[in-house]
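J.: Structure, please.
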Amino acid sequence: TPPPPAGATAAPSAPVASGAPASAPPVKVTGATYSDNPAHRMLIVNGKIVMEGQQIEPGLTLEVITPHSAVLNHQGSRFNINY
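T.: The predicted structure is shown next:
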């Protein structure tokens, strides 16, 4: 297939599932801070303070924090957790 034309936008990101894939490591959220400013958002997950874009465990990344949930990515599979 030919490359996309100049100025083409990237394909939309993968859809978000509501449950963790079976292969994902266990995730336990014990604290959260939400702010309209993404730089001030953080979760305490598995005993670690994690901000958006950081890895929780190898292969498991915190993508987005919302007021009552978060989107995680485990090896390309995106899923939502509520806390």
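
J.: Only C-alpha atoms from now on, for both contacts and neighbour counts.
T.: Will do.

J.: thought N82 was touching A70?
T.: Yes: N82 lies in contact with A70 (C-alpha atoms under 8 Å); the separation is 6.6 Å.

J.: Next, the second sequence, to be compared with the first:
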Amino acid sequence: MTYSSEGKGTIATYWLALFNSSHTLASGTHNVTQGSGAHYYSAKSNASKSNVCLAVENNNNTTNTYTVAGYWDEETD
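T.: So this is what the prediction gives:
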């Protein structure tokens, strides 16, 4: 996560979900700090050869919304 409109060094929670009607969880959840560099996590086996989406939410349970930006490399081993 290279940018967060919430501010420098803030945290967002990311995970993978299957791209289907139920958005089945396809990884664990991971708190990522803005500006902390690259992070690599494993997916669950149900993500293999499936369409997935990257999901994110504010980590501090508020109704506020923020914009985040960064890079996702789905092929990284």
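
J.: what's the TM-score here?
T.: Once superposed, chain against chain, the TM-score is 0.29 (TM-score structural alignment, normalised by the length of structure 2); 47 aligned residues with a C-alpha RMSD of 4.2 Å.

J.: quick one on the thing from earlier: which of N82 and A70 of structure 1 has more neighbours?
T.: For N82 of structure 1 versus A70, the count of surrounding residues by other C-alpha atoms under 10 Å is larger for A70: 19 against 12.

J.: what helix or strand does that one sit in?
T.: Applying DSSP states H and E as the criterion places A70 of structure 1 in strand 69-74.

J.: Tell me the first helix or strand C-terminal of that strand.
T.: Criterion used, DSSP H and E; the element after strand 69-74 of structure 1 is strand 77-82.

J.: So which other helices or strands are in contact with that following strand?
T.: Packed against strand 77-82 of structure 1 by the contact rule (3 or more C-alpha pairs under 8 Å, 6 or more residues apart in numbering; DSSP states H and E) you find strand 16-17, strand 69-74.

J.: which one of these is the most hemmed in?
T.: Among these, strand 69-74 has the highest mean neighbour count (mean count of other C-alpha atoms under 10 Å), at a mean of 20.
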